[in-house]
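Engineer: below: sequence and its predicted model.
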Amino acid sequence: MVKKKIKQIAIYGKGGIGKSTTTSNLSAALVQAGYKVMQFGCDPKSDSTNTLRGGKYIPTVLDTLREKNVVKAEEVVFEGFHGVYCVEAGGPAPGVGCAGRGIITAVQLMKQQKVFDELDLDFVIYDVLGDVVCGGFAVPIREGIAEHVFTVSSADFMAIYAANNLFKGIQKYSHAGGALLGGVIANSINAPYAREIIDDFVQRTHTKVIEYVPRSVTVTQSELQGKTTIEAAPNSEQAKVYSSLAQKIAEHVESSTPSPLELKELREWAAKWGNHLLALETGEIRTEAAGI
C-alpha cells in the first residue's frame, strides 16, 4: 500500500495580524470539504486552536511534559470542529528558555509516535508567530517540516516588514531543502490602496497573493462566541472567502523562493507609498492615479 503524502503547511505572520483567525478558518473549511486536518499551534500563547473548540484552551505539549516525563499523543491531541485535530506546542515558563523549543519538542513527539500516519491526515497546518526571528520559530522552514509556507500580511508597514523578513529566512534555507513560499494571504484588505500596496510588494518580491481577505465584523462576532466564521456564520460572505482560500491551498502544488527587499529598498519603497497616501488624503491625486 502506497503511503499517503501529507501536505504540510506553515502559516506565518506578525502578532495581531489575524494569522490564527485565518489558520483556524482555513482548517475548518478544509475539514468541511472532507479533508483530515491537524492544526498545530506554535505560538507560546497557545491560543491557535481555541475557536475550533468553542473557545476552550487545551493542555500544551510543553506543559504536559513538565508534569510527566513521558507524554502519549492522546494526551495532547484533541478533536475540534468537524473532527479537526488540535495540538498546541506551548512555550517555556515565562522568562526561561526559548519560545520556539515547543515546536521542536512537539514535532518530535508526533513523529516518534507516528501520529500523522495513524490519524491518516491530509493536512498538517502549523500556525507560527512570524515576527520573532528565532531558531525555534524557523524550524518548520529550516528543517523542511513544512513543504509550503504562506504568510498573512496586511498593507501595514510592520506586517510587510515581518513578511519580508520571513522571505529572507525562506531564501536562506531554500538551497538546503527548506520550505518554499506558496504565497501571501492579504488580510484586512478593505481600502483600494491596501490592495495596491500588497500587489506592489508581491510584484517586487516575485511572489503572489493567494487570497484577499477583507476585515469583517462577522469574524469578531464569531470569535466572541468562541467559534470560527466557518462554524458560526457558514453562509456569510466572509465564510465564502475562507472556503475559497481553502480550495486554493488544497490545489496548490508549486511553491518558490521569494526575492526579499533589502532594508534600504524596503524603506524607500515604504516612503514612496507614504507620500502617495498623503497625496490621496489631501486630494492632490485621485485614487486611480498610479505613479509608485
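Structural biologist: In hand now; what should we look at? Not measured: the values here are computed from a predicted model.

Engineer: going by C-alpha atoms from here, please, whenever you check contacts or count neighbours.
Structural biologist: OK.

Engineer: longest helix of this protein?
Structural biologist: Under DSSP state H, the helix in the chain containing the largest number of residues is helix 263-282.

Engineer: which strands and helices sit next to that helix?
Structural biologist: When contacts are defined as 3 or more CA pairs under 8 Å, 6 or more residues apart in numbering; DSSP states H and E, helix 263-282 packs onto no helix or strand at all.

Engineer: and it, how far out from the chain middle?
Structural biologist: The chain centroid and the centroid of helix 263-282 are separated by 27 Å, computed with CA atoms, centre = their mean, to the nearest Å.

Engineer: for comparison:
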Amino acid sequence: MADPQAHPRDHVAITIACISGKGGVGKTTTTINLAAALAERGRRVLAVDCDPQSNLTSGLGFDPYRIPVTIGDVFAGRVRSAPDAFLSTHWENLWLLPAKPDLSAVENDLNSSLNRELLLRDALSRDGIQASFDFILFDTPPNFGFHTVNVLAAIRYVLIPVQMSGYAIKGLKEVLRTVHAARQRLNPELRILGIVATFVNLRTNFSRDMLEGLREIPNLTVFDTIIKLTVKLQETSLAGIPVTSYAASSEAALAYRSLADEVLAQVWALSRPGRRTRTGGPTPSTRTPTTVP
C-alpha cells in the first residue's frame, strides 16, 4: 500500500467520484483512465471500486472472485483498517481498493447500523489514508442507493459522465438532484467538478447539438475534452489495462490525458480564494443549476 509518510500529515487527498444513475455512459471507463492518466503525471492515486459489478477491479487487471479482502470487508468491519484491502496495480503510482459481487449483500447486512451512510467516509478518514494519496477516485453503481450515497458523503468533487443520447439530460437532472440532496443532508463540502461528454460521435448533428446544449447550462463546467467511443476503449475493458497503457498513442489515451490536465486545472481553480473556473466564469454555485434544458 502507499506510504503514509509520502506527504505531510496535513495533506488531504482530492476526492472525486464519477456518478451516474444510468449504466453504459463511460463511468467506469472514465474512472480507470483518469486514474491512470493522473498516475502517469506523478500523482499518487487510489482507485476505489464501490460497485458490486466490480468492473473497476477487473478493468485494472484483477479477478474479483479471487481477491480475499475487498471494500465489502471494509464496510462490514471485517478488517482492521481500509489499507488492509489496498492492492498495488501494475502501474506506478496507482493503487486499488477492490470490490467483488458480494458487495451487493453488504447493504442488507448493515440495515441496522448507525450512521450507515457515513461508513466509507469514516473508514477513509483513518490510518493516514488521506495523507497517502494525491487523488482518490471512486467508481459507483449506476443507481443512487447505499453505495453511491456513502461515496457522496465521503468525497469533495463529483464528475458527471454524460453520454450523447436521448436520455442524457434526464439522467443529468437526476444526478444534480441527488448531489443537491447529499449536500444538504450529508456533506456540505460536496461540489460538482464538471461534466465530461462520453462516447461522442461528432459526425452526427445530434451529438453536436447535445454537446452545445450541455455547454449552455448555467453554473456547470463542461470540460473541453470529449471522449469518443473507439475500438481501443472497447478492447481495454476486456484486456484489463487502461487505454493509456494499452494503446498509449491512441486518440482515446490522448483524450484521457487531456481530461486529467483539465481536472488538475479545475481542482486548482476551485481551491483558490476568489477563484474563477477554467472557463473564465465565476465559481459554480453550490446550489443545483436552476435551468437544465
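Structural biologist: Received the coordinates, thanks. The shown structure was predicted, so the numbers you read here are calculated from the model rather than taken from an experiment.

Engineer: give me the TM-score for this pair.
Structural biologist: In this superposition the chains share a TM-score of 0.76, using TM-score structural alignment, normalised by the length of structure 1; 255 aligned residues with a CA RMSD of 2.9 Å.

Engineer: all the strands of structure 1, residue numbers only.
Structural biologist: Taking DSSP state E, the strands of structure 1 run over residues 7-13, 37-41, 78-79, 85-88, 123-129, 148-153, 180-187, 209-213.

Engineer: want to throw the ones you listed into a markdown table with distance to Gln203 of structure 1 and mean neighbour count?
Structural biologist: Formatted as a markdown table, the strands of structure 1 follow (distance: least, CA to CA, whole Å; neighbours: other CA atoms under 10 Å):
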| stretch | distance to Gln203 of structure 1 | mean neighbour count |
| --- | --- | --- |
| strand 7-13 | 19 | 24 |
| strand 37-41 | 30 | 27 |
| strand 78-79 | 39 | 16 |
| strand 85-88 | 35 | 27 |
| strand 123-129 | 24 | 25 |
| strand 148-153 | 15 | 26 |
| strand 180-187 | 11 | 24 |
| strand 209-213 | 9 | 19 |
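
Engineer: now tabulate these in JSON lines and tack on distance to Ala232 of structure 1.
Structural biologist: JSON lines is the format used below for these (distance: least, CA to CA, whole Å):
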{"stretch": "strand 7-13", "distance to Ala232 of structure 1": "23"}
{"stretch": "strand 37-41", "distance to Ala232 of structure 1": "19"}
{"stretch": "strand 78-79", "distance to Ala232 of structure 1": "18"}
{"stretch": "strand 85-88", "distance to Ala232 of structure 1": "18"}
{"stretch": "strand 123-129", "distance to Ala232 of structure 1": "21"}
{"stretch": "strand 148-153", "distance to Ala232 of structure 1": "22"}
{"stretch": "strand 180-187", "distance to Ala232 of structure 1": "20"}
{"stretch": "strand 209-213", "distance to Ala232 of structure 1": "17"}
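
Engineer: of those strands, which is nearest Ser24 of structure 1?
Structural biologist: The stretch from the strands of structure 1 with the least distance to Ser24 of structure 1 (CA to CA) is strand 37-41; that distance is 7.6 Å.

Engineer: over in structure 2, find the residue span the closest one aligns onto.
Structural biologist: Under TM-score structural alignment, the match for strand 37-41 of structure 1 in structure 2 covers residues 45-49.

Engineer: distance from that stretch to structure 1 after superposition?
Structural biologist: Using mean CA distance after the TM-score superposition for structure 1, stretch 45-49 of structure 2 ends up 0.8 Å from its aligned counterpart in structure 1, as a mean over the superposed pairs.

Engineer: cool, thanks, signing off.
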